[in-house]
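Enquirer: Need the 3D shape of this:
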Amino acid sequence: MALWDRAASELTKMGYTHFIVTPGASFTYLTGWETHLSERLTLFGMRSDGKAALLVPKLEASGVSSHQNIKIFNYSDETGPTQALQAFVSELDLTAESRVGIESMQLRVFEANFLLQQGVKHLLAADELPMSLRLIKDDQEIAHLQSAAEIVDAALTAALPLFRFGMTELDVAAELEYQMRKLGSQGTPFATIVGSGPRGALPHGGPTTKRITAGELVVLDYGARFAGYAADTTRTLAFGEPSDTARRVYEIVRTAQQAAIDGVTAGMTAAQVDRLAREVIERAGYGEYFTHRTGHGLGLDVHEYPSIMEGNELALTAGMVFTIEPGIYLPGEFGVRIEDDVVVTAKGALVLTRFTKELMVVGN
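Expert: Here you go, the predicted structure:
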């Protein structure tokens, strides 16, 4: 079934008459056109019968991929969007009775106010609709994800010889991002994380001017984007010889991560994958220091369905792509996280990110 047919079918099942999205991953997925949120009004809308329309600023209209089934309306900065929006609303037969699905974490008050001014009253959270469409990746999507994964692996290989004691966390982040750009990454899908020593115990600690000293573990969480698709990987390095405790914790995390990867099979639940990693860390006595889910989905967004966490009873299906990234974070001491991107196949997990998980000692 073609993408729009599937989308229309899901709309009907969920009880919506329309679906409207703003620029972002779902917008790109449905239109084939990548743009970004700005101060100018941009909307894609479709009805439950598959009829679709696109509202775009005139300066971007030439970049819209032609699609015979999309009616395109544009406007200039001078005229503003109101008249074109009225035509967009009329084309889709949007009324006060329409039940319009939206992405609740994406649609801004800016766009909502324009739609409300046109008499559209029922804007309803329908985040599950685009995520259900994007949950299973096709061969082309997986190929793009593999290319992004190859970039992050190659970037760390290229950057490793350049890492030295005394570098700041910002220096390390800049070197990784530079190497990814040279290898073809379309920017980064999220802000690079570099946490050294005690700052490694902050799972989402951004890089700072802190200088890295001998013996510290350094958590590197970074990503690349290829053809719109995101890779997300984490490796923990030792800048100089680490302590025995640091080595022991590292091996616990590595064992936990590998247990989850090895255990992935189609038909098991997301919660079961989480449990495979978590049980290793709990048995080692560090359960309270593993403070987040084991993984998240990947695709056009760096965080998609499915969440690999306790309580998620979603059965895994071939074509799902997600991260496996357990960690241990000891406040005031150090953190360890290891993350790979995997695809569910009929034979288990296909690992896309392949940089070694042996503890690398770098610097001089």
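Enquirer: When you work out contacts or count neighbours from here on, use the C-alpha atoms and nothing else.
Expert: OK.
Enquirer: so what's residue 304 closest to, chain neighbours aside?
Expert: The shortest distance from residue 304 to any residue that is not its chain neighbour, by Cα to Cα, 6 or more residues apart in numbering, is 4.3 Å, and that residue is residue 297.
Enquirer: Kindly report the same for residue 255.
Expert: Here the residue nearest residue 255, using Cα to Cα, 6+ apart, is residue 280, at 7.3 Å.
Enquirer: In three-state terms, label the one you found for me.
Expert: Assigned state for residue 280: helix (three-state reduction, DSSP: H, G, I helix; E, B strand; the rest coil).
Enquirer: give the contact list for it.
Expert: The neighbours of residue 280, taking Cα atoms under 8 Å, 6 or more residues apart in numbering as the test, are 252, 255-256.
Enquirer: So it versus residue 341, what's the distance?
Expert: 20 Å (Cα to Cα, to the nearest Å).
Enquirer: How about residue 85?
Expert: 41 Å.
Enquirer: Of those two, which one has the most company?
Expert: residue 341 (28 against 23; other Cα atoms under 10 Å).
Enquirer: Regarding the more buried one, what is its secondary structure?
Expert: Put simply, residue 341 is strand when judged by three-state DSSP.
Enquirer: you'd agree it is up against residue 321?
Expert: Yes. Counting by Cα atoms under 8 Å, residue 341 touches residue 321, with 7.1 Å between them.
Enquirer: tell me, what's touching those two both at once?
Expert: Taking Cα under 8 Å, 6+ apart as the contact rule, the neighbours common to residue 341 and residue 321 are residue 298.
Enquirer: re earlier: touching, the residue nearest to residue 304 and residue 321? I think so.
Expert: Yes. With contact defined as Cα under 8 Å, residue 297 reaches residue 321; the gap is 5.7 Å.
Enquirer: To compare against the first, here's the next sequence to fold:
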Amino acid sequence: MTAHFRRRMERAVAQAADAGLTGLLITPGPDLIYFTGYRPTAITERITMLVLDADHDPHLIVPVLERPDAVKAAGAGAVTITDWADGTDPYAAAAGLLDPKGRYAVSDNAWALHLLGLQEALPGSAYTSMTGSLPMLRAVKDTDEVDRLAAAGAAADAAYEQIVGVRFAGRTEHQVGTDLAALLVAHGHSQVDFTVVGSGPNGANPHHEMGERVIADGDMVVLDFGGLKDGYGSDTTRTVHVGEPTSLEREVFDVVREAQQAAFEAVRPGVPCEEIDRVARDVITRAGYGEYFIHRTGHGIGLTTHEPPYLVAGERRPLVPGMCFSIEPGIYLPGRFGVRIEDIVTVTADGGRRLNNTSHDLHIVA
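Expert: Next up, the predicted model:
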């Protein structure tokens, strides 16, 4: 396992050099988990930071009281652990490992307190955000990561297969959402991040989540849900209908389904990320609903639910085997209803593979 984390660190240092950076400063959160497997039990004002650069062995700076936990991390054998004690200057300890005039990429969720401390200790240094400077750092997944994402997707699929069997009409969105969250946990999720249950006009808000509206016969209902299973994310959307839909509802649903399928079929190595967005958007625009598709077509997923790559106009980076992302076009008619269909997809050597495999048909619920 140590070699596994070491390879990730070496690859990151090479990417940083290619980007004209001195190195990387990794703070608690998904980046630190990715490179070391270390997840501090308490993220506090005490600085914890992994320093990666080409001129030194990897160093993990930790508070002395947290050193035992850091030593137990899966990738601890790939780093030298340096500790500091309360009452000493942690930034002086960190500064000794940095180039006084270096330029570093810093984890997006680093505390401003720590970054300002480093700037004060090393006024000639410079810092940039990890996503801004190295957006593809965690974007290409290895086989183990894809397997974990597939397992999370299968668990979310199992939850969906069960939720469509419960009664919707006469119950609140919150009640259905609570059932859905419980099913995610029952199928192995350690964390539920969101349960969108958008019924009727609430479905026209892509991030409605769940409220106290009572679901009624004749409602279209958007179900978007996900969380973490074994450290990796799930995120899927299906749209169901209570009772028989109108001709307009069926028309809109069919347009979204066609757009989602067309976008999936466009996935292959070398295709720019923005092309997947364009393909989905073209289908919806040709059908006359372009103004009602109000978000990007997709986002990357891994240790976090939203991460690069993003499938959006202007993102010209090419797809690479191992990238994993959502494809989730939607149409949202204000005051009426919304429709979205979402799968997580991974890029393969010659196309794409869905990690969500429940039916795309319009499911009729009671």
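Enquirer: The residue nearest to residue 255 of the first structure -> the second structure?
Expert: Aligned by TM-score structural alignment, residue 280 of the first structure pairs with residue 283 of the second structure.
Enquirer: And that match, how close does it get to residue 260 of the second structure?
Expert: Relative to residue 260 of the second structure, residue 283 of the second structure is positioned 9 Å away (Cα to Cα).
Enquirer: How about the contacts made by the residue mapped onto residue 160 of the second structure from the first structure?
Expert: Taking TM-score structural alignment, residue 160 of the second structure has residue 156 as its aligned residue in the first structure. Contacts were defined as Cα under 8 Å, 6+ apart; by that measure residue 156 of the first structure touches 176, 179.
Enquirer: element containing residue 156 of the first structure, please.
Expert: helix 139-159 (DSSP states H and E).
Enquirer: Now do that helix: distance to the chain's middle.
Expert: Its chain's average C-alpha position is 14 Å from that of helix 139-159 of the first structure, according to Cα atoms, centre = their mean, to the nearest Å.
Enquirer: can you check stretch 320-338 of the second structure too?
Expert: 14 Å.
Enquirer: what range in the first structure matches it?
Expert: Stretch 320-338 of the second structure maps onto residues 317-335 of the first structure, going by TM-score structural alignment.
Enquirer: Identify each buried residue in that stretch, please.
Expert: Within stretch 317-335 of the first structure, the residues scored as buried using 16 or more other Cα atoms under 10 Å are 317-330, 334-335.
Enquirer: Ok, stretch 140-157 of the second structure next?
Expert: Applying a neighbour-count criterion of 16+ other Cα under 10 Å, one finds 140-141, 145-146, 148-157 buried in stretch 140-157 of the second structure.
Enquirer: Could you let me know which of those residues ends up closest to residue 308 of the second structure?
Expert: Of all those, the one with the least separation from residue 308 of the second structure (Cα to Cα) is residue 140, at 9.4 Å.
Enquirer: And that closest one, what's its match in the first structure?
Expert: Aligning on TM-score structural alignment places residue 140 of the second structure opposite residue 136 in the first structure.
Enquirer: Quick one: neighbours of residue 54 of the first structure, just the number.
Expert: Other residues near residue 54 of the first structure come to 21 when the count uses other Cα under 10 Å.
Enquirer: Is it located within a strand, as I assumed?
Expert: Yes. Assigned with three-state DSSP, residue 54 of the first structure falls within a strand.
Enquirer: which residues in the first structure does the helix or strand residue 128 of the second structure falls within align to?
Expert: Per DSSP H and E: residue 128 of the second structure is located in strand 126-129. Matched against the first structure by TM-score structural alignment, strand 126-129 of the second structure falls on residues 122-125.
Enquirer: just stretch 242-262 of the second structure next, same as before
Expert: Residues 239-259 of the first structure are where stretch 242-262 of the second structure aligns, with TM-score structural alignment as the criterion.
Enquirer: what residues does the matching stretch touch?
Expert: With Cα under 8 Å, 6+ apart as the contact definition, stretch 239-259 of the first structure has outside contacts at 164-165, 212-218, 276-281, 284, 324-328, 334, 336-339, 357, 359, 361-364.
Enquirer: do stretch 14-21 of the first structure as well
Expert: Residues contacting stretch 14-21 of the first structure (Cα under 8 Å, 6+ apart): 11, 27, 43-48, 94, 98-103, 106-107.
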